[in-house]
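Undergrad: okay, here's the prediction I keep looking at, along with the sequence it came from:
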Amino acid sequence: MANVTLGGTPVETIGNLPEVGSKAPNFKLTATDLSDKANSEFADARLVLNIFPSVDTGTCAQSIRTFNEKASQLENTKVLCISKDLPFAMARFCGAEGIENVESLSDYKTGRFGDEYGVTFKTGAFETLLSRCIVVIDTDGTVLHTEQVSEIADEPNYEAALDALK
């Protein structure tokens, strides 16, 4: 399990991120149109998974904005913004912000994504939500880079994630 902090208070996740070099776990998430999206639908693209607790927090919103800006410059790469927010909240935020270069997906139905990627909080005020993480996956499903952000209020290292794609 990962030990991270929320406002300096220690909290735990249920596991650890997939190891770099391992195959990324399969997933099925819900898109903003309520359709199911599986990782197999992105098989020909490299993936940046921007995982976070909720679009309704400042840091999470900023991560979406930042990746939206950078995603348009990435060749054969999709940025998936993943939380347990309802798809309606994600659609509302992205629509209001003019976010068009990332895809928002939700783990609200089953929570399996958070469990299989080891990112669900098991303690603390955000218990059952997803921790702030980045997972970069190559076209063959190999994990190229991971980051478990140690303080939930901090932004991820965008450049390290994007450098993994070079």
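TA: Here it is on my side, so go on. Residues are numbered from 1 along each chain as shown.
Undergrad: only C-alpha atoms from now on, for both contacts and neighbour counts.
TA: Will do.
Undergrad: Arg65 falls within a strand, correct?
TA: No - Arg65: not assigned to a strand; according to DSSP: H, G, I helix; E, B strand; the rest coil it is helix.
Undergrad: would you check how far apart it and Glu103 are?
TA: Going from Arg65 to Glu103 by CA to CA, to the nearest Å gives 12 Å.
Undergrad: find residues that contact each of those two.
TA: Common neighbours of Arg65 and Glu103 are not found (criterion: CA atoms under 8 Å, 6 or more residues apart in numbering).
Undergrad: was I right to think Ala31 contacts Tyr108?
TA: No - look at Ala31 against Tyr108 with CA atoms under 8 Å: they stay out of range, at 10.6 Å.
Undergrad: residues in contact with the residue positioned nearest the centre of the chain?
TA: For the chain, the residue nearest the mean C-alpha position is Ile51 (1.9 Å; CA atoms, centre = their mean). For Ile51, the contact set (CA under 8 Å, 6+ apart) comprises 81-83, 130-134.
Undergrad: could you rerun that using 10 Å?
TA: 60, 63-64, 80-84, 105-106, 114, 119, 130-135, 148, 156 (CA atoms under 10 Å, 6 or more residues apart in numbering).
Undergrad: any idea how far Val149 is from it?
TA: For Ile51, the distance to Val149 (CA to CA) stands at 10 Å.
Undergrad: any residues in contact with both of those two?
TA: Jointly contacting Ile51 and Val149 under the rule CA under 10 Å, 6+ apart are 131-134, 156.
Undergrad: one more to weigh against that first structure:
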Amino acid sequence: MATVTLKGNNINTSGELPKTGTKAADFNLTAVDLSTKSLSDFKGQNIILNVFPSVDTGTCAQSVRTFNKEASNLENTKVLCISRDLPFALARFCGAEGLDNVISLSDYKDGSFGKSYGLDFIDGPLEALHSRCIIIIDTNGLVTYTEQVAEIVDEPNYNAALKALS
């Protein structure tokens, strides 16, 4: 279990992020077109998992905007923006913002992604949502970088995540 804060108040997660050098766990997430996407759909590519509680908050929305901008410059890399928001909310947000360089995915059906990756909040006002974190998976399916943002209202370290790709 990891502990992060929300405006200084402790919130616990269901586990720990995967260790670097380990094989990334497979997942089944729902895309905005309601299709199912798994890790194997992105085989042979670098993957940035931008995970957050809800796209309807300022910090979460900004992380999607920032990674959308950066994704246009990344070769052989897909940015997956993952939350428990409904696919309709993710589609609405990205459509309204004109964001088309990221892939929005939802863990709303059973929360198995959050459980598998150890990042679900298990208490506090955001219980059952995902903590804010970045996980990078290389072309071989290995985790090469993780960041669990210590204060949930803060943005992730974009520079460190992008640098980990090189």
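TA: Noted; the coordinates are in hand. Please read all numbers here as calculations on a predicted model, not as lab measurements.
Undergrad: any idea what the TM-score comes out to?
TA: The TM-score (TM-score structural alignment, normalised by the length of the first structure) is 0.99; 166 aligned residues with a CA RMSD of 0.4 Å.
Undergrad: sorry, back to before: mind giving me the PyMOL command for buried ones among the shared contacts of Ile51 and Val149 of the first structure?
TA: A single PyMOL command selects the buried members of those (16 or more other CA atoms under 10 Å):
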select buried, resi 131+132+133+134+156
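Undergrad: switch the shared contacts of Ile51 and Val149 of the first structure over to JSON lines; also include secondary structure and distance to Leu144 of the first structure.
TA: Output for these, formatted as JSON lines (DSSP: H, G, I helix; E, B strand; the rest coil; distance: CA to CA, whole Å):
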{"residue": "Ser131", "secondary structure": "coil", "distance to Leu144 of the first structure": "19"}
{"residue": "Arg132", "secondary structure": "coil", "distance to Leu144 of the first structure": "17"}
{"residue": "Cys133", "secondary structure": "strand", "distance to Leu144 of the first structure": "14"}
{"residue": "Ile134", "secondary structure": "strand", "distance to Leu144 of the first structure": "11"}
{"residue": "Pro156", "secondary structure": "coil", "distance to Leu144 of the first structure": "16"}
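Undergrad: circling back to that earlier point, who's more crowded, Ala31 and Tyr108 of the first structure?
TA: The neighbour comparison of Ala31 of the first structure against Tyr108 (other CA atoms under 10 Å) goes to Ala31, with 21 against 18.
Undergrad: okay, now the closest residue to that one other than its chain neighbours: neighbour count?
TA: Distances taken as CA to CA, 6 or more residues apart in numbering place Leu105 nearest to Ala31 of the first structure, at 4.7 Å, with adjacent residues excluded. Neighbourhood size, Leu105 of the first structure [other CA under 10 Å]: 28.
Undergrad: how near is Leu105 of the first structure to Asp36 of the first structure?
TA: Computed as CA to CA, the Leu105 of the first structure to Asp36 of the first structure distance reads 9 Å.
Undergrad: so what's in contact with the two at the same time?
TA: 28-30.
Undergrad: closest one to Gly98 of the first structure out of the residues you listed, please.
TA: Taking CA to CA as the measure, Thr30 is the one of those closest to Gly98 of the first structure, at 20.3 Å.
Undergrad: so that closest one makes contact with Pro87?
TA: Yes - between Thr30 of the first structure and Pro87 there is a contact under CA atoms under 10 Å: 7.1 Å.
Undergrad: what's the overlap in contacts for those two?
TA: Joint contacts of Thr30 of the first structure and Pro87 (CA under 10 Å, 6+ apart) are 104-108.
Undergrad: neighbours of the residue lying closest to Gly118 of the second structure once chain neighbours are set aside, how many?
TA: In space, not counting the residues next to it along the chain, Gly118 of the second structure is nearest to Gly15; the distance is 4.0 Å by CA to CA, 6+ apart. When counting by other CA under 10 Å, one arrives at 18 neighbours for Gly15 of the second structure.
Undergrad: how about Lys109 of the second structure?
TA: Neighbour count for Lys109 of the second structure, taken as other CA under 10 Å: 12.
Undergrad: ok, it - contacts?
TA: By CA under 10 Å, 6+ apart, the contact list for Lys109 of the second structure reads 28-30, 84, 86.
Undergrad: over to Asp85 of the second structure?
TA: With CA under 10 Å, 6+ apart, Asp85 of the second structure has these contacts: 52-56, 104-108, 129-130.
Undergrad: try it again at 6 Å.
TA: With contacts defined as CA atoms under 6 Å, 6 or more residues apart in numbering, Asp85 of the second structure is in contact with 54, 106.
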